[in-house]
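Sequence and predicted structure, then a few things I'm wondering about:
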Amino acid sequence: MDFGLKVGDLVWAKMVSFSPWPARIVQPGPSTPKKTGRKECQWVYFFGSKNYAWIENNNIKPYADFKEKFYDCNNTALFKKAISEIEEFISKLAEDPNYELPNFDLPVPTSSSTTTNNTSTTSSKKSKTPSKEKEKEDPDKKFNKLISPKKTKKAAPVKRENSDAGSTRSSARAPKRSRTSPRLEENGIGDLGTEILNRPSILDAPESPTLNLNSISELLNTKDILASKLTFGFIGLGTIGSGIVKNLINSGHKVNLFNRTMKKCEDFKAQAENDVNKAGLVNTYIAPCDVMQNSDITFNCVSDPYNAKENLVGNCGITKVGDSFHGKGYVEMTSIDPQSSKDMCEIIKSKGGRYLEAQVQGSKNEADEGSLVVLTAGDKSLFVDCQSCFKAMGKTAFFLGDVGYATKTNLILQLMKGVALVGMAEGLALADRCGISSKDVLNIFNLTNLACGYLSNKAELIVKKEFKHVEQAIKHMQKDMQLALDLSDQLKQPLLMTSTANEVYKHARRLGYDEHDAACVYMRTRH
């Protein structure tokens, strides 16, 4: 049904395999490519991409009637630009019925007398007008020159004998369709390189972890925790560290704090001082070495191996305490590689200290609830001394043996999560491209045996596009994937899927999503 289509109508135009796109039916120019096929078609102009194409009538719908249905069928920046342009055009057209954009080549009605009087003048102008000037006056021809390949000489007619009639026929071989065909551009998704380069920066900054000692999880209330009488130091109040420290304080542990942003430490101390049951449990220090000196056991929970080593041996690092740690304990909770962990262990042991690697599986939500899974390896006596802390921060803690086993196990689990997340993101991107509601896909997904808390939660963030709600920053996920690949290089173990997934994460980071949740890898698969 063509709805009485005519030149000037605002419509939704759809090409095969692509979503409907805001467009306008325009008058074909003298250099407009001839339409192919027998079906009725319209020459349309696509908003946003400023491209043209012949579209069959049955793939054209009135813009106003189908606006609500097609408005959210595409999330690309170019599609949003197209919506903005057509809405602006409608607004200006309401103010001035004669308003027209320079992109359109619509016919201007003239009276018969004017046409007659100007016939000779027009004819003389045509004979004197250079060909280059004609091209300037015809936007269609100029556009087709930009997107079409250079013309080649037409092949000479090939004659062949007709065995039945004994006569000859001349036929020319049809020119092969150029690989530089503007088919993608015609559908409003052209100029892809420009779209990526000009993609707007992310305006919404990631949410910072909230520090609220009064928000005690139900799970923590059900735990029977007898707080150790030892004093614990804690370095790093990031996404995971803030939740761990909150549960340590709420379970009655005495904690000494250090963070690069000292305001977070002061906030924790101020909230503790305002609560009679927590007063005196929190102290703050201006350097890692001060925390180590005033604590029996010190936890280090920062972003990456570099910062972990810096807190250990850097300026004012914990090794600056003195020549001996006198049996003090050091627990490395940063997600690091096995070799770095072993190097740290040697440094701590050389000064008479005890070392334990404690890798955590979980995100911000699990840290806040106290439901992390803790994987440890190293000094078993230190593991025993930290039991009350591990009980406050997680639902279980494993001791896996010698230093290196916990870090390896953690990287293996992170590898599985990272590859699975990319697969799910690609599935939801394909659903969007097919015109299938991602919400429907998520509802069905949650009813199958594929569903798990991690993937369901990430899918929810993808559907709502809430990547600023950070549970695990994408830069940390990609860092763990890279550490897993480094480990595989040492063991000569091929990781094909992990290598590919790591490239997807790197590309998403390059698009500016470094500090956003790992679920934003969807934005790379979508575009």
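Sure, I can see it.

going forward, measure contacts and count neighbours with C-alpha atoms only.
Fine.

now residue 67: how far from residue 120?
To residue 120, residue 67 is 47 Å away according to C-alpha to C-alpha, to the nearest Å.

which of these two has more neighbours?
residue 67 (15 against 11; other C-alpha atoms under 10 Å).

Can you mark which positions in the helix or strand harbouring the more buried one are buried?
Per DSSP states H and E: residue 67 is located in helix 63-70. Going by neighbour count (16 or more other C-alpha atoms under 10 Å), the buried part of helix 63-70 is 63, 70.

Identify all contacting residues around it.
Outside helix 63-70, the residues that touch it by C-alpha atoms under 8 Å, 6 or more residues apart in numbering are 10, 11, 12, 20, 22.

which of the residues you listed are buried?
10, 11, 12, 20, 22.

adding another structure so you can compare the two:
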Amino acid sequence: MQIVESNPEYEIVLESFVKKRPRSKSQKRTRDDTDPGAEDRPTKHKEIWCDTLKTGNIPVSQLKIGVIGIGNIGRVIAGKLVKTGHTVNVWNRTAQKSIALRKDLDHNIKLTIHDTPQSLLLNSDTIFICISDDNELKIFFQNNFNMHDPEENTLQDKGMIIMTSMGPEAAKDIKDMIEKKGGRYLETLIQRSSLDNNRFILLAAGDEELFQSIESCAKAFSTSSVFLGDAGNACIVYLVLQLIKGVWLAGLIEGFHLAERCGVSSKDFEKIFRDTLLCNNYMKARVGHVVFIITA
């Protein structure tokens, strides 16, 4: 077979189909060599069930809500909770972010800034923890909530809502850590909504009663909320969605590079791309950055 490099004088023509050679028995994949029927069995899927919070007019929760970590996500959540009438306590490692949030909310009396996580814990029923890394999350719990003392139930009856992106095994470790201290665990991961880019879709797993108790909170910042069963399940769904987004972005970058190599400028291709169905909200927010990088 002659390999023809990219050349305008040549074209690729499919001349014929060739029947695939059968694999030898030694080449066949088997799930279990000791079980001859294993190959015919369907793959066992993880049991994940979904439930959504009810919509419509939901009364504002009388629970005192805590938000730890006033970064990009924590700031949005705390702000929307205050604006919808919830009583909110906040703490951040650097107080300036909490102060800036209070200023943006016109010093709303529903918002209270705490000097320590311990103070926030004492004055809150349910706490959203917005820490980005699961290792930092573990260190935070160990340093602030007496996790090493086996006899002290520091988190007794507290609802701990973890918004950290992590693997399912790490999620189960955090759940065990919280429950050993008397607390209740709910993981909640968020994705931007296709209906309203300033609001989220909430993916939750863990304590179902805790999930039901935050319905007015979820309504404040999300267009829909989905309960996915046991701890770790929401993390799995979130990671799959992140993988899909990564593949889309890689395809976008490769597509622009290919257009450039074929003589179509990035600016011209951007105009074409923006008019297609492919340019959804996620792509639209990133295509400008891709063009900037390629043309820089």
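Nice, thanks for sending it over. All of these numbers come straight from a predicted model, not from anything done at the bench.

Report the TM-score for the pair.
The TM-score (TM-score structural alignment, normalised by the length of the second structure) is 0.73; 239 aligned residues with a C-alpha RMSD of 2.7 Å.

thinking again about what came up before, find me the equivalent region of the helix holding residue 67 of the first structure in the second structure.
Following TM-score structural alignment, helix 63-70 of the first structure has no partner segment in the second structure.

and the following helix or strand past that helix with helix 63-70, angle?
Sequence-wise, the next helix or strand downstream of helix 63-70 of the first structure (DSSP H and E) is helix 77-95. Here the directions of helix 77-95 of the first structure and helix 63-70 differ by 150 degrees (axes from the mean of the first three to the mean of the last three C-alpha atoms, to 10 degrees).

mind listing what's buried in helix 77-95 of the first structure?
Result for helix 77-95 of the first structure [16+ other C-alpha under 10 Å]: buried residues 77, 78, 79, 80, 82, 83, 86, 89.

returning to that earlier point: now compare the contacts of helix 63-70 of the first structure and name the two farthest from each other.
The two members of those with the most space between them (C-alpha to C-alpha) are 10 and 20, at 12.7 Å.

Am I right that residue 411 of the first structure is in contact with residue 481?
Yes: if you go by C-alpha atoms under 8 Å, residue 411 of the first structure and residue 481 touch, sitting 7.4 Å apart.

Tell me the secondary structure at the equivalent of residue 246 of the second structure over in the first structure.
Taking TM-score structural alignment, the alignment pairs residue 246 of the second structure with residue 418 from the first structure. Following DSSP: H, G, I helix; E, B strand; the rest coil, residue 418 of the first structure is assigned to helix.

Same question for residue 375 of the first structure.
Assigned with three-state DSSP, residue 375 of the first structure falls in the strand class.

What's the match for it in the second structure?
So residue 375 of the first structure corresponds to residue 203, using TM-score structural alignment.

what's the answer for residue 91 of the first structure, then?
Checking with TM-score structural alignment, residue 91 of the first structure has no match.

quick one: the helix holding residue 67 of the first structure to chain centroid distance?
A distance of 28 Å separates the centroid of the chain from that of helix 63-70 of the first structure, by C-alpha atoms, centre = their mean, to the nearest Å.

Following superposition onto the first structure, what is the mean distance for the longest strand anywhere in the second structure?
If you go by DSSP state E, the second structure has its longest strand at strand 184-192. Compared with the first structure after fitting, strand 184-192 of the second structure deviates on average by 0.8 Å (mean C-alpha distance after the TM-score superposition for the first structure).

now that strand: which residue numbers in the first structure?
Under the alignment (TM-score structural alignment), strand 184-192 of the second structure falls on residues 354-362 in the first structure.
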